[in-house]
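Peer 1: Provided below for reference: sequence and predicted model.
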Amino acid sequence: MIVDIHAHYFPKEYTDLLVRIGGRSLPESARALTARPIRQDDSSGIPTRLQQMEEAEVQMQVLSPAASPPYAEKEADAVEAARLINDTYAELARKYPGRFNAVVSLPLPHIDASLREMERGLDQLGMLGVSMTCSCFDRSTAETEFEPLYQEMNRRGAVLNYHPIQNGICSPMINDYGFTVSVGASLEDAAIVLHLIARRVPERFPNIKYVVPHLGGIIPMLLQRLDNQAPRQHPNLPERPSVTARRFYYDIVGHGSQAALLCAWKAFGADHLVAGSDYPVLLAFETYRQNFFYLRESSLPAADVDK
């Protein structure tokens, strides 16, 4: 059975709170497109979700709020939102043991409050790791102000799931042309990998299990180029960028693209690809079952598919 590490659940109470507190970090050009989450969920949809999980042979979904994290300028607002979404996920996990769990959502950019919520989520709520978006209020989450979070996750040996926040890497070259979500999300995925490498975060915090979505965006195609350019552009790195990139894990969300899957498999190896779906977003394009079974239709070795 499959553990889907990249799934979402958007309770109405939470999404309404985000709208009220203005808790999303988006450039003006992208805000009109993504001012609210794609959908809202409630408990009435859980039986259908569970049926789709059975059809896809998914044992458990690991939930996060996708590009709608509990971020807000006012600490009290961010904490309220973080506690609400984490408590909601914890209640689902209690009600459906073994079928749902979550990664802890943090009330960023407030570091001390985030450390407290991380402790609560991991130690009291029993969550499986931590969720961070690739940036927060247009600051990469690889920057030094987030270092206390990495220190604590490193101490715990925690899983860290990244997710795009749908800001098109703050670029009008992406957002002004309507590619904030379709292309910008993959560029955000790639950007956080590059930022982590450039800031030498994995070297300093090696006990964290870094998980990047969407097959790592364009990273699989850049490894050799990064290695070739590193001596001139980043001469102080402790190892080739490709070596560091292969220390991360990447989920298989690829909109059914065999080419993207094969590229990531060749770049990272099957041991560093993990099951993920982007549920329920993927349902606009494919069935839940298809998201996983496209691996079986690929030319990957059967032993690697089973991993």
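Peer 2: Everything's here; your move.
Peer 1: CA atoms for contacts and neighbours, from now on please.
Peer 2: Noted.
Peer 1: Tell me where the chain has strands.
Peer 2: Assigned by DSSP state E, the strands in the chain fall at 2-8, 58-64, 100-105, 129-133, 135-136, 139-140, 159-163, 209-212, 249-251, 273-274.
Peer 1: dropping in the other structure now:
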Amino acid sequence: MPGKIDVHQHLLPPRYFEAMAAAGSKAMGAGAPGDAQAATGGSAQWDPWGESGGTAPRRGPRAIGGWLMPEWSPEAAIAMMDEVGIETGMLSISAPGVHFGDDAAACQLARELNDYQAELVRERPDRFGHFAVLPLPDFDGAVAEAVRALDELHADGVLLLSNAHGRYLGDPAYEPLWAELAARSAVVFVHPTAPPITQLPGMPTALLDFPFDTTRTAVDLVAHGVFDRYPELRVILSHAGGFLPYAASRFSAAAMFNPDTTPERIQAGLRKFYFDTALSASPTSLPSLLAFAEPGHVLYGSDFPYAHPDWTARFDHDLGAYDGPGAERLGEVHRAAAEQLFPRLASESVPRRQ
């Protein structure tokens, strides 16, 4: 029986570490480059936190908000997937992306990382897919790289961070990019990044602010009519959409401040999103998510390798054990819903290496 399709899985190849280390604090946001620190927990077979129960250091430098960046390799990713029943992982670069202040350097780094991802997929199309990273906020460069990645590298979609140095997805500057993506009926994976606000002491941005920023950019996108102009887009929101399913009715009031739309159109737009379950499949979040999301719009996600294995195991357990409202729809989450977005992964069409 085919395994799960994981739409929320990250990669951290050596070239990305090199670029972030060279950029220093420009890349790290609130967290500066630092020494690796010990962590706890994990499986010795594929543990990115270190061997023998996670006592070895994770890899520096620090990422946005002080979150330590884990080790990663294709072999570790496949070992993890084999252990937890994932057949294919859709790879993406996480926050902070590739733009550390210089447009040309960002474009070059995006090209290198997208070429690397495409080669992984060519070698193991059964185990990997990829969302192309773009050099935003260089919008011209982002359009060019999106076209190249989709048309030449055959990327499965593109990654957009929730904001590009403070510019959210409803910003008019994104319009040429949306047009090119819609012309290809592209899948867009939206991942949160640090918002342009002060981080609270003791609260890493990834822990607290990421869900808020996902919600913020989703409402901004819909309120400014992106789905009205480009209905062909398929957009996945990370982490169950932040707080969107829980508070969607409240956001209809955005029509009061955007005269070109209505509360009904905003609600319809919000329901066009797809949602992954990464770090979000809890007994309290699943009822709202399943009540709000359209059928076929909830997808499995792990957030490997950033998510601690213990966290992933707990959320996977809660997803499997859930028997509340909407539970009858969970059968499509692990694979069938993703096959509709990524037809090449349909079980009868993917070449599999034994």
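Peer 2: Here it is on my side, so go on. As the structure is a prediction and not an experimental result, all values here were calculated from the model.
Peer 1: quick one on the thing from earlier: let me have the strands of structure 1 in TSV, extended by distance to Arg289 of structure 1 and mean neighbour count.
Peer 2: Output for the strands of structure 1, formatted as TSV (distance: least, C-alpha to C-alpha, whole Å; neighbours: other C-alpha atoms under 10 Å):
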stretch	distance to Arg289 of structure 1	mean neighbour count
strand 2-8	11	22
strand 58-64	9	23
strand 100-105	17	28
strand 129-133	25	23
strand 135-136	31	22
strand 139-140	34	17
strand 159-163	22	23
strand 209-212	22	22
strand 249-251	16	25
strand 273-274	16	22
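Peer 1: can you tell which of these is closest to Asp306 of structure 1?
Peer 2: strand 2-8 (9.7 Å; C-alpha to C-alpha).
Peer 1: just to revisit the earlier point, who wins for proximity to Leu50 of structure 1 among the strands of structure 1?
Peer 2: Closest approach to Leu50 of structure 1 among the strands of structure 1 (C-alpha to C-alpha): strand 58-64, 8.9 Å.
Peer 1: and for the closest one, what span of structure 2 is it aligned with?
Peer 2: Under TM-score structural alignment, strand 58-64 of structure 1 corresponds to residues 86-92 of structure 2.
Peer 1: if we look at that stretch, which residues are touching it?
Peer 2: Identification of contacts with stretch 86-92 of structure 2 by C-alpha atoms under 8 Å, 6 or more residues apart in numbering yields 2-11, 81, 117, 126-133, 159.
Peer 1: Tell me roughly how far it lies from structure 1 on average.
Peer 2: Superposed on structure 1, stretch 86-92 of structure 2 shows a mean distance to its aligned partners of 0.8 Å (mean C-alpha distance after the TM-score superposition for structure 1).
Peer 1: In contact with the counterpart of Pro135 of structure 2 in structure 1: list those residues for me.
Peer 2: Alignment note (TM-score structural alignment): Pro135 of structure 2 maps to Pro107 of structure 1. Pro107 of structure 1 makes contact with 70-72, 75, 78-79, 81-82, 113-114, 117 under the criterion C-alpha under 8 Å, 6+ apart.
Peer 1: Could you measure from the closest residue to Thr262 of structure 2 other than its chain neighbours over to Pro263 of structure 2?
Peer 2: What sits nearest to Thr262 of structure 2 in space, not counting adjacent residues and going by C-alpha to C-alpha, 6 or more residues apart in numbering, is Ala255, at 5.0 Å. Computed with C-alpha to C-alpha, to the nearest Å, the distance linking Ala255 of structure 2 and Pro263 of structure 2 is 5 Å.
Peer 1: Kindly report the same for Leu233 of structure 2.
Peer 2: 21 Å.
Peer 1: So for these two, which residue has more residues nearby?
Peer 2: Leu233 (21 against 18; other C-alpha atoms under 10 Å).
Peer 1: That one against Phe227, yeah?
Peer 2: Yes: assessed by C-alpha atoms under 8 Å, Leu233 of structure 2 is found in contact with Phe227 at 7.1 Å.
Peer 1: who's in contact with the residue nearest the centre of structure 2?
Peer 2: Nearest to the mean C-alpha position of structure 2, by C-alpha atoms, centre = their mean, lies His191 at 3.9 Å. Contacts for His191 of structure 2 were tallied using C-alpha under 8 Å, 6+ apart; they are 94-95, 159-162, 214, 237-238.
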